[in-house]
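>>> sequence and predicted model, in that order:
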Amino acid sequence: MAGHDDMRAAMETTGLAGHPALELLNTRATLTPGVVTDLIGDGARYIDWLLTMELVAADDVEALRARFDEQDVERAAETARELRTRLLPVVDAWISGVPMDDGMAAYLNGILRTGGTYREVTRTEAGLAVRERAIWSDWKSLVAPVAADVAGLLIGGNADLVHQCAGETCDLWFYDRTKSHRRKWCSMSTCGNRTKVRAHRARAAGPAEGAD
């Protein structure tokens, strides 16, 4: 069971994936060996995650809480977790050259058809602008923006740029947007540095006793 420190560490990984669909995969992570953290483990956390990912506008949150009861939000979180579970093997296959199958497409469509948007004129610091707003028709529409990002990755993304962190104990995913496309770590400041430190200590220790 994840403790407070594990959950806080998991929250700090949000934004490292470089693609919202991979961020969904990263909501369930093993940052400490044997300890699994889930950032969308309940309805409240799911809404917080949507807000962090800017999949829900900040000024929509109160309206959502008034529109949906606790059971609705819990059902949305459960569906998001199911989507995450279904997505993992699909991504594994996709990066090996196997396109999304009809079953996954049908599953996504079942969620996507609940979503809708409208445009409104709004005032910003730069002046008037038109922005797109979500229509929250029912509880499943809370998962529609996530499903749209998943579809966008599997249809329009570059599978060659999708990787898991090379850290020994890290299972986070990322979309490599670096110019050289040589990114190895979810974060250089964490997994990258840990790997460098381990390598440095191994070199400093020298060959193991009895080694040829």
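Great, that's in hand. Here the structure is a predicted model, which is why all the values come from computation and not from measurement. Numbering: from 1, shown residues only.
>>> drop to CA atoms for contacts and neighbour counts, all remaining ones
OK.
>>> residues in contact with the spatially most central residue of the chain?
The centre of the chain sits closest to Glu23, judged by CA atoms, centre = their mean, with a distance of 1.3 Å. Listed by CA atoms under 8 Å, 6 or more residues apart in numbering, the contact partners of Glu23 are Thr14, Gly15, Leu16, Ala17, Trp173, Phe174.
>>> leaving out the residues flanking it, which one is nearest to the third one?
Setting aside the residues directly before and after it, Leu16 is nearest to Cys186 in space (CA to CA, 6 or more residues apart in numbering), at 6.1 Å.
>>> okay, one more to line up with it:
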Amino acid sequence: MSATPATPPLEPYVLADHPVLDMLNTRANVEAVLVDFWQSDADVKRWLVRLEWFAQEEIPEFEEGALLTAARHLREVIRDLLEQRKAGQQGDPAALNNFLRKAVSYPQLAWNEAGELSLQRLHKQQTAEQFLAPIAEAAADFLVNADAELIRTCEHPDCVLWFYDRTKAHKRRWCSMALCGNRHKVAEFRKRKLQQ
């Protein structure tokens, strides 16, 4: 059994079983090198559309670099709070609260495609921080309501990816069996071969 060299992904991994954790995974180890998949506003926009936070036409234009800066800042604020929560510490929510405070939204009645009346929340966007407020809200909700025992990082020593363990037995160990689970199997196979 030989390991084939991994081809670096072109897009961030989407395997965490929660979009807030997928945001954290936009920074990952790829072939033992820490890679930030967000290098431009376009990268952030592509990710927002891919994870269905917004449709392409809903993303306004901001001053160049503003969306990238705000998204990276929000990502690290969330990462810090989650790491502290996992460590049993009380993180300072001030930075996340700052994003939440900037939200400008209101409910609006609308008819959906099935012809049913629904209530939608519309967001006025003026700054990148205001635009990202729905993600900050999702992160705040996740921090409050998610079972901290099920928020995990991959057990592979070279991996920094997060996931929410939704398996029935709650025994998930790897970000993905195709990525780190397979690497572990190959390493164990090699170790057994050397011991023979």
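Structure received. Keep in mind that this is a model prediction, so the values were computed, not measured.
>>> work out the TM-score between the chains.
With the length set by TM-score structural alignment, normalised by the length of the second structure, the two chains reach a TM-score of 0.84; 188 aligned residues with a CA RMSD of 2.1 Å.
>>> about what we covered before: residue in the second structure matching the residue nearest to Leu16 of the first structure?
Using TM-score structural alignment as the criterion, Cys186 of the first structure maps onto Cys175 of the second structure.
>>> same check on Arg198 of the first structure?
By TM-score structural alignment, Arg198 of the first structure lines up with Ala187.
>>> for the helix or strand that match falls within, which residues meet the burial criterion?
Using DSSP states H and E, Ala187 of the second structure falls within helix 182-195. Buried residues in helix 182-195 of the second structure, defined by neighbour count with 16 or more other CA atoms under 10 Å: His184.
>>> that one vs the first structure, mean deviation?
Helix 182-195 of the second structure, aligned to the first structure and superposed, deviates on average by 1.5 Å (mean CA distance after the TM-score superposition for the first structure).
>>> what's Glu76 of the second structure in contact with, if anything?
Residues in contact with Glu76 of the second structure, defined by CA under 8 Å, 6+ apart, are Leu24.
>>> correction: Asn25 of the second structure
Asn25 of the second structure touches Pro12, Tyr13, Val14, Ala16, Val160, Leu161, Trp162, counting by CA under 8 Å, 6+ apart.
>>> how about 7 Å then?
Pro12, Tyr13, Leu161, Trp162 (CA atoms under 7 Å, 6 or more residues apart in numbering).
>>> repeat that for Arg119 of the first structure.
So Arg119 of the first structure contacts Val130, Arg131, Glu132, Arg133 (CA under 7 Å, 6+ apart).
>>> quick one: buried ones out of these?
For those, buried by 16+ other CA under 10 Å: none.
>>> returning to what we had before: any idea how many residues pack against the residue nearest to Leu16 of the first structure?
Residues lying near Cys186 of the first structure (other CA atoms under 10 Å) number 26.
>>> residues of the helix of greatest length in the first structure that come out buried?
In the first structure, taking DSSP state H as the definition, the longest helix is helix 70-94. Buried residues in helix 70-94 of the first structure, counted by 16+ other CA under 10 Å: 72-81, 83-84, 87, 90-91, 94.
>>> Leu161 is in contact with Trp173 of the first structure, correct?
No. The criterion here is CA atoms under 7 Å, and Trp173 of the first structure misses it with Leu161 at 10.5 Å.
>>> compare the two (neighbour count), which wins?
Of the pair Trp173 of the first structure and Leu161, Trp173 is the one with more neighbours under other CA under 10 Å, namely 24 against 15.
>>> once you drop chain neighbours, what's closest to the aligned residue in the second structure for that one?
If you follow Trp173 of the first structure across to the second structure using TM-score structural alignment, you land on Trp162. Among residues not flanking Trp162 of the second structure along the chain, Thr153 sits closest, at 4.3 Å (CA to CA, 6+ apart).
>>> repeat that for Leu108 of the first structure.
Ala147 (6.0 Å).
>>> please apply the same query to Gly116 of the first structure.
Ile135 (5.0 Å).
>>> contacts only, for the one you found.
Gly115, Gly116, Thr117 are the contacts of Ile135 of the first structure under CA under 7 Å, 6+ apart.
>>> the strands in the first structure, which residues?
28-32, 35-38, 117-124, 127-134, 162-164, 173-175 (DSSP state E).
>>> among these, which comes closest to Ala63 of the first structure?
Smallest distance to Ala63 of the first structure across those (CA to CA): 11.8 Å, for strand 127-134.
>>> mean per-residue distance, the closest one versus the second structure.
After superposition onto the second structure, strand 127-134 of the first structure sits on average 3.4 Å from its aligned residues (mean CA distance after the TM-score superposition for the first structure).
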